[in-house]
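Colleague: got a sequence here, can you model it:
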Amino acid sequence: MSVITKALIITKRSLADNIYYLKIERPKDFNFFPGQFARLGLSTINASDTVIWRAQTIACGAESEELHFYVVYLKGEKFSDALKKNYAGSAITFDKRAYGYFTLDRFEPKGDLWLFFTGTGIAPYLAMLNNERIWKSFKNISLIGAFREKSQNVYNEQILSKVTSSYKTIYQNRFSYIPIFTREQTDSRCIINNKILDTTIKNKHFEDLLRSGEIENILSLSIANNKSKIMLAGNPQMIMNTRDYLKKLGLQMSRRNNLAQIAVENYW
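Modeller: Model prediction:
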């Protein structure tokens, strides 16, 4: 049976000058774990028989009837240019195999979970937050994201829906969200244990935030290898710098056959 199929685009919406929200039909028999990614294919503008593929992390729960993605638009890049020409009702090529190991299986289910991301690297966490497993497995969940500017933070509605719907209301007091803006001097509107906090984040890089203790002070939590699980998604340089700093604190990379404290998304 072929693993390559076609799926219709249900919604394509521009959220910022470089971010598209894409909702497509979920192909029959396609299964995945929150945190995994799919391969999407688009025909080039001048050659309909040539498919350009891109790996995109799935941004919805595993039970969703449709598949949701946040797609970065890169001017001059073939996939981006092809996506710009496609609209709701267009067909997209889809690989029915799910990929990646950036899932909660990388950790023992206990302690505090720290979810760091840049930009559209939030996608795997939106999928995970849809599942009750994450809420039952960890004591505190802290979502910490870096954006160039406020216009890039297009996820507030999605984040709030993850922690205010149905069963998740009983876990709200254990969830925090901190957005950081790297190119603007502006306050960050944070959610700290279900309370709104407007604060100025002095440091702009995750490793500096951790080194200074600023982020731990805001959250009233500390990172330690005996109680903390860390996930890193987004910009490769951020992942490398933050991972290296965490390793200096004694945290180790988690492997499928050797569970530890750090997991990184690495399909770049």
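Colleague: contacts and neighbour counts: CA atoms only from here.
Modeller: Will do.
Colleague: correct me if wrong, but Gln172 is in a strand.
Modeller: No. According to DSSP: H, G, I helix; E, B strand; the rest coil, the state of Gln172 is helix, so it is not within a strand.
Colleague: give me the neighbour count for it.
Modeller: Neighbour count for Gln172, taken as other CA atoms under 10 Å: 22.
Colleague: before we move on, what about Lys12?
Modeller: 21.
Colleague: what helix or strand is it on?
Modeller: Under the criterion of DSSP states H and E, Lys12 resides in strand 4-16.
Colleague: another for comparison:
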Amino acid sequence: MTDRTAVVHGLEPTNALSVERVRSVRHWNEHLFSFTITRPPSFRFRSGEFVMIGLPGDNGKPLLRAYSIASPAYAEELEFLSIKVPDGPLTSKLQQIVPGDEIFLGKKPTGTLVTDALKPGERLFMLSTGTGLAPFLSLIRDPDVYEMYSSIVVVHSVRRVSDLAFRTTLESYLSGDPLVEDQAAAQFTYVPTVTREEFHTTGRIDALVENGTLFSARIGGAQAFDPATDRIMLCGSTEMIRDFSEYLEGLGFEEGSNAKPGDYVIERAFVG
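Modeller: Okay, here's the model as predicted:
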């Protein structure tokens, strides 16, 4: 894949789509990759939002899907994290992109995985499975998040160790980040867990909550979720989001939105 010369050229922008150029591609394993594209000077987004991106479909028209933006709002490039689906209408093509290729980018980012949709709190937990990590990669590099919460926790559950994209960056507490390095060193916690291979932390996220593994001494506070102090974001598999939403509602958490901030949020555009 990576030795292919760039061939996706000559795309035409529309009223809703700009045409951007692929800057870099990283294949984490055989079914997971991330990539960066150029960012239009006029493109603005809130950390945690998603945008439509795509390539020409078989009929020549833009084939688009919603992707969370993984890069921080101040970055000069836009980064995305994607799975590889061999027969997926878009990902079968997208996984073959190389630097220099062109790609469609929507002009209107949106979403509910944003701090605007949450009430003030003390601890912010971001619970993710698979590529659901993407919006949280943007949020944890936003200086405003560290002003709003005393502890920021990212939990990433995957099947295999090689699925832990961006692991080195997260394990370093964002060392070297130009804007949040100092705050992250004191306030950020990364909790990776693997369900199908040996690793220092194993089991699904609900098991880590139940046995207390998720609530390390570094995080501080109660050894359980508390709607009075905790705010939670969910992104990943439909099953995880459904189960955790029910669990949190049972604890007294209320779902938030841009119109009415609450105690926890999900991205309904992804789960239907």
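Colleague: need the TM-score between these chains.
Modeller: TM-score of the superposed chains, computed with TM-score structural alignment, normalised by the length of the first structure, equals 0.87; 252 aligned residues with a CA RMSD of 1.9 Å.
Colleague: what's the matching range in the second structure for the strand holding Lys12 of the first structure?
Modeller: Mapping strand 4-16 of the first structure onto the second structure (TM-score structural alignment) gives residues 17-29.
Colleague: grab the most central residue of the first structure for me.
Modeller: The centre of the first structure sits closest to Ile122, judged by CA atoms, centre = their mean, with a distance of 2.3 Å.
Colleague: secondary structure class for it?
Modeller: helix.
Colleague: gap between the equivalent of it over in the second structure and Asp243 of the second structure?
Modeller: With TM-score structural alignment defining the correspondence, Ile122 of the first structure maps onto Leu133 in the second structure. Note on Leu133 of the second structure: its distance to Asp243 of the second structure, by CA to CA, to the nearest Å, is 18 Å.
Colleague: just to revisit the earlier point, I'd assumed Gly145 was in contact with the residue nearest to the centre of the first structure.
Modeller: Yes. With contact defined as CA atoms under 8 Å, Ile122 of the first structure reaches Gly145; the gap is 7.5 Å.
Colleague: returning to what we had before: which residues touch the match of Ile122 of the first structure?
Modeller: Applying CA atoms under 8 Å, 6 or more residues apart in numbering, one finds that Leu133 of the second structure lies in contact with His156, Cys235, Gly236.
Colleague: what's near enough to touch the second one?
Modeller: The one in question is Cys235 of the second structure. Met126, Leu127, Ser128, Thr129, Gly132, Leu133, Ile241, Ile266, Glu267.
Colleague: residue in the first structure matching it?
Modeller: Match for Cys235 of the second structure (TM-score structural alignment): Ala233.
Colleague: and that match, how far from Ser2 of the first structure?
Modeller: In terms of CA to CA, Ala233 of the first structure sits 31 Å off from Ser2 of the first structure.
Colleague: go on, Lys229 of the first structure?
Modeller: 38 Å.
Colleague: of the two, who's got more company?
Modeller: Neighbours per residue (other CA under 10 Å) separate Lys229 of the first structure from Ser2, with Lys229 holding more: 28 against 6.
Colleague: so how much does the helix or strand containing the more buried one differ from the second structure once superposed?
Modeller: Element membership for Lys229 of the first structure, per DSSP H and E: strand 228-233. In the superposition against the second structure, strand 228-233 of the first structure averages 0.5 Å from its aligned positions (mean CA distance after the TM-score superposition for the first structure).
Colleague: who are the packing partners of the helix or strand following that strand?
Modeller: Next in sequence after strand 228-233 of the first structure, counting helices and strands by DSSP H and E, comes helix 236-248. Counting contacts by 3 or more CA pairs under 8 Å, 6 or more residues apart in numbering; DSSP states H and E, helix 236-248 of the first structure packs against helix 206-212, strand 228-233.
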